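**Q** here are the coordinates; sequence isn't available:
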């Protein structure tokens, strides 16, 4: 259908009973008004660049885009087409070039902020990752634009960290991994063409830690907490008794604890295994939890609102108290290895101790089909370990440590 379009005509035209109605403007070549049965009216413009096939651009809806605006656009497209130009493609290319230029003008600090907001904030160790960026990456690289960043800049950053005399150079690898992940994210969003950190080799060859605390060391650490108050005392003792990861204990909430049933349900969002993990509570763990004041939702806390945050100073204090300068270097995570090693020495089957510590048990059958909770087996393993700890730290009184059959 053809018609001489006017504002009154466009405003008052009756929609078709079904489908759509296309009305070609007799005044302006290429301009088409499309009317849908729903009453929606939209503009499209047909144009043919010289020597090429006919093209079409959708140009908004009426009345948001007026008849005069649509006519002006149609005239611009057909005028460019008459000399062989495709104005729509030219504008798209210009917009893409501008966006690319703006993206490459972003600073590393800008990209890090975007990355943290879009991705890191949703991860389990968001706080740790944010500190890596804030303390080590942004101060050095933050003012550079992504277009300026070179592989040499990444290498220089990592070399400087290695030369700072960090206690463990494995932290250099953590910084490298965080930066590489951030820049991969940026490449996907076309902030830059290639990731200069991706081709940089690992700066430090890491060896898996194998530190297991001796009975004497475990006793010394336990006794060093005698003079401390909660929550630091409870924090260390729960690490020793459960073998749980530091943040799993530190960020524990009362809603996860059922003292009546004697279980702690660690949600998948809060553990490395990304699966709900039920931890049976030994008698000793229950006693520690029952003695803690309920200041709020947080269990290991000074105010009930935020988890305990004094790990660094606590470790330094314990080192001083036990004379750790004469020990092989140890970390709080070594409690976890000590627990599983101790369970093994007690004869706890590998499958049961792995499940007690929320380690993945291999095999597709275990992952998909085996839904047995192993609650009794885990409870027996953790209670046997707690009994063993009590024997180590307090030799007075009767002790009943269960010996398991060899696994």
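**A** Perfect, thanks for sending it. Predicted, not measured: the structure shown is a model, and the values here were computed from it.

**Q** okay, CA-based contacts and neighbour counts for the rest of this
**A** Noted.

**Q** contacting residues for residue 161?
**A** Residues in contact with residue 161 (C-alpha atoms under 8 Å, 6 or more residues apart in numbering) are residue 172.

**Q** counting neighbours, what do you get for residue 231?
**A** By other C-alpha atoms under 10 Å, 18 other residues sit near residue 231.

**Q** pretty sure it is touching residue 302, no?
**A** Yes. Counting by C-alpha atoms under 8 Å, residue 231 does reach residue 302; the two are 6.8 Å apart.

**Q** any common contacting residues for the two?
**A** residue 308.

**Q** for the residue nearest the centre of the chain, give its distance to residue 212.
**A** The chain has residue 123 as the residue nearest its centroid, 2.1 Å off, counting by C-alpha atoms, centre = their mean. Residue 123 sits 29 Å away from residue 212, going by C-alpha to C-alpha, to the nearest Å.

**Q** now residue 287
**A** According to C-alpha to C-alpha, residue 287 and residue 212 sit 26 Å apart.

**Q** the more surrounded of those two?
**A** residue 212 (21 against 12).

**Q** is it true that that one touches residue 333?
**A** No. If you go by C-alpha under 8 Å, residue 212 and residue 333 don't touch, sitting 10.0 Å apart.

**Q** quick one: the helices in the stretch 201-350 of the chain, in order.
**A** 215-224, 232-242, 246-250, 283-291, 311-322, 334-345, 350-356 (DSSP state H, counting those that start in this stretch).

**Q** let me have the ones you listed in a markdown table, adding distance to residue 148 as columns.
**A** Listed next are the helices of the stretch 201-350 of the chain as a markdown table, based on distance: least, C-alpha to C-alpha, whole Å:
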| stretch | distance to residue 148 |
| --- | --- |
| helix 215-224 | 50 |
| helix 232-242 | 46 |
| helix 246-250 | 38 |
| helix 283-291 | 54 |
| helix 311-322 | 37 |
| helix 334-345 | 42 |
| helix 350-356 | 48 |
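
**Q** the ones you listed: which one's closest to residue 132?
**A** Comparing those against residue 132 with C-alpha to C-alpha, the closest turns out to be helix 311-322 (16.0 Å).

**Q** what angle sits between the closest one and helix 232-242?
**A** 80 degrees (axes from the mean of the first three to the mean of the last three C-alpha atoms, to 10 degrees).

**Q** alright, now check it against this:
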């Protein structure tokens, strides 16, 4: 197709009508390698067409929108760009570095989230971390974030708590590593924490409900008037679920005929299906009569069509009645401990807990049948009941 050219003026560029589809390029007669690109939606931009000596190929470089550049500045920028290309300057690398000076931490987070298929909860958590611990850094260009700034902020966060420091810096690390991977920054300043060995070694929690107090705990839970809290805590103990995942269970994912529960939005991103132990059957039938009209199994009593929050009042009541201090996650650890004590194989315990098996090559070959899982979960339930 023949190249269309005309002597560029502001008025002539403004008068060019967009094509019905695709895009067209019209070249300037004064600077022949400068063109105006017009797309069907009406977007107009100045583009320079040249030869990239660095990459030994033709190249098109967008100089900017027509609305942002005067005719004179577009020509001057085109001439300079062509001169740089002829001199062997890596114009694209320079433009990337220029972009670095403009991209802020807040914009980087938006680009990172857009590039990943993350759960909404995870996206919200990353946004909260930036707002809570790096709010003053959000408008900063990425190349203004220095190692000293990171060291100083890490010290402040450590004063709040070592877990807070670790979790906040992990979010910042994944963002800066992403920026480095796509060539927005040349180095990763947060790596100073690894070189200086400043990451805090997490203290793994190991609290469980003591076996000699399990009978008292069960008695206190079953005495709760709040059926939601009662069934919720019993399910945590008898099935080893994560708290948030269980709270967000929907009735559509509970089969009271097959006695199975399916969790979809799990921590490792995999659908998790478990058979319900016999001891919970009647409890769920009773709960169905209470919350069955809601989407959520553990429906909120306050907010319409929302899952309930963690039953803190009921937990506090049980702690006061029994003297047993526990958290919902302690039930999960107790479940795993009892499973191990009755001889459930480690690979099956991992499947019950929905722990990822990606790094376990051998486990990846094993496809556990539902009857094997059902047998294991009934063995754990029977062991729990033996403590009564």
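**A** Cool, got the structure. Nothing here was measured: the structure is a model prediction, and the numbers come from that model.

**Q** care to give me the TM-score?
**A** Laid over one another, the chains give 0.68 as their TM-score (TM-score structural alignment, normalised by the length of structure 2), with 340 aligned residues with a C-alpha RMSD of 4.7 Å.

**Q** thinking again about what came up before, residues in contact with the residue nearest to the centre of structure 1?
**A** With C-alpha under 8 Å, 6+ apart, residue 123 of structure 1 has no contacts at all.

**Q** quick one: it from residue 270 of structure 1, how far?
**A** Taking C-alpha to C-alpha, one finds residue 123 of structure 1 at 10 Å from residue 270 of structure 1.

**Q** so residue 118 of structure 2 sits in a helix?
**A** No. Per DSSP: H, G, I helix; E, B strand; the rest coil, residue 118 of structure 2 lies outside any helix segment and is coil.

**Q** just the helices in the stretch 51-200 of structure 1 please.
**A** Using DSSP H, counting those that start in this stretch, helices in the stretch 51-200 of structure 1 cover 67-81, 87-104, 108-118, 126-132, 138-141, 151-162, 170-188.

**Q** ok, which of those helices comes nearest residue 372 of structure 1?
**A** Closest among the helices of the stretch 51-200 of structure 1, using C-alpha to C-alpha: helix 126-132, at 32.0 Å.

**Q** got a list of what residue 392 of structure 1 touches?
**A** Contacts of residue 392 of structure 1 (C-alpha under 8 Å, 6+ apart): 215-216, 218-219.

**Q** and those residues as a markdown table, adding distance to residue 111 of structure 1 and neighbour count?
**A** Output for the contacts of residue 392 of structure 1, formatted as a markdown table (distance: C-alpha to C-alpha, whole Å; neighbours: other C-alpha atoms under 10 Å):
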| residue | distance to residue 111 of structure 1 | neighbour count |
| --- | --- | --- |
| 215 | 49 | 16 |
| 216 | 49 | 11 |
| 218 | 45 | 19 |
| 219 | 48 | 18 |
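
**Q** what is the nearest of the residues you listed to residue 2 of structure 1?
**A** residue 218 (91.2 Å).

**Q** residue 139 of structure 1 and residue 110 of structure 1: what is the separation?
**A** 13 Å.

**Q** neighbour count for the two, which is higher?
**A** Between residue 139 of structure 1 and residue 110, residue 110 has the larger neighbour count (other C-alpha under 10 Å), namely 16 against 11.

**Q** name the nearest residue to the more buried one, ignoring sequence neighbours.
**A** residue 142 (7.8 Å; C-alpha to C-alpha, 6 or more residues apart in numbering).

**Q** follow-up on the earlier one: which one of the helices of the stretch 201-350 of structure 1 lies nearest to residue 99 of structure 1?
**A** Residue 99 of structure 1 sits nearest to helix 246-250 of all the helices of the stretch 201-350 of structure 1, at 41.2 Å, using C-alpha to C-alpha.

**Q** quick one: buried residues of the closest one?
**A** 246, 249-250 (16 or more other C-alpha atoms under 10 Å).

**Q** how about stretch 193-204 of structure 2?
**A** 193, 199.

**Q** now it: how far from the chain's centre is it?
**A** 22 Å (C-alpha atoms, centre = their mean, to the nearest Å).

**Q** and the contacts of that stretch?
**A** Counting by C-alpha under 8 Å, 6+ apart, 151, 162-163, 166 sit against stretch 193-204 of structure 2.

**Q** show me which pair in those residues is furthest apart.
**A** Among the contacts of stretch 193-204 of structure 2, 151 and 163 lie farthest apart (C-alpha to C-alpha), at 15.9 Å.

**Q** about what we covered before: how about the helices of the stretch 51-200 of structure 1 in JSON lines, adding distance to residue 260 of structure 1?
**A** Converted to JSON lines, the helices of the stretch 51-200 of structure 1 look like this (distance: least, C-alpha to C-alpha, whole Å):
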{"stretch": "helix 67-81", "distance to residue 260 of structure 1": "73"}
{"stretch": "helix 87-104", "distance to residue 260 of structure 1": "56"}
{"stretch": "helix 108-118", "distance to residue 260 of structure 1": "40"}
{"stretch": "helix 126-132", "distance to residue 260 of structure 1": "33"}
{"stretch": "helix 138-141", "distance to residue 260 of structure 1": "48"}
{"stretch": "helix 151-162", "distance to residue 260 of structure 1": "49"}
{"stretch": "helix 170-188", "distance to residue 260 of structure 1": "41"}
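
**Q** trace residue 196 of structure 1 over to structure 2, please.
**A** Residue 196 of structure 1 maps onto residue 189 in structure 2, with residues paired by TM-score structural alignment.

**Q** which residue packs closest to residue 259 of structure 2, ignoring adjacent ones?
**A** Nearest to residue 259 of structure 2 is residue 276, by C-alpha to C-alpha, 6+ apart, at 5.3 Å.

**Q** and the one you found? What does it align with in structure 1?
**A** That one, residue 276 of structure 2, aligns with residue 281 by TM-score structural alignment.
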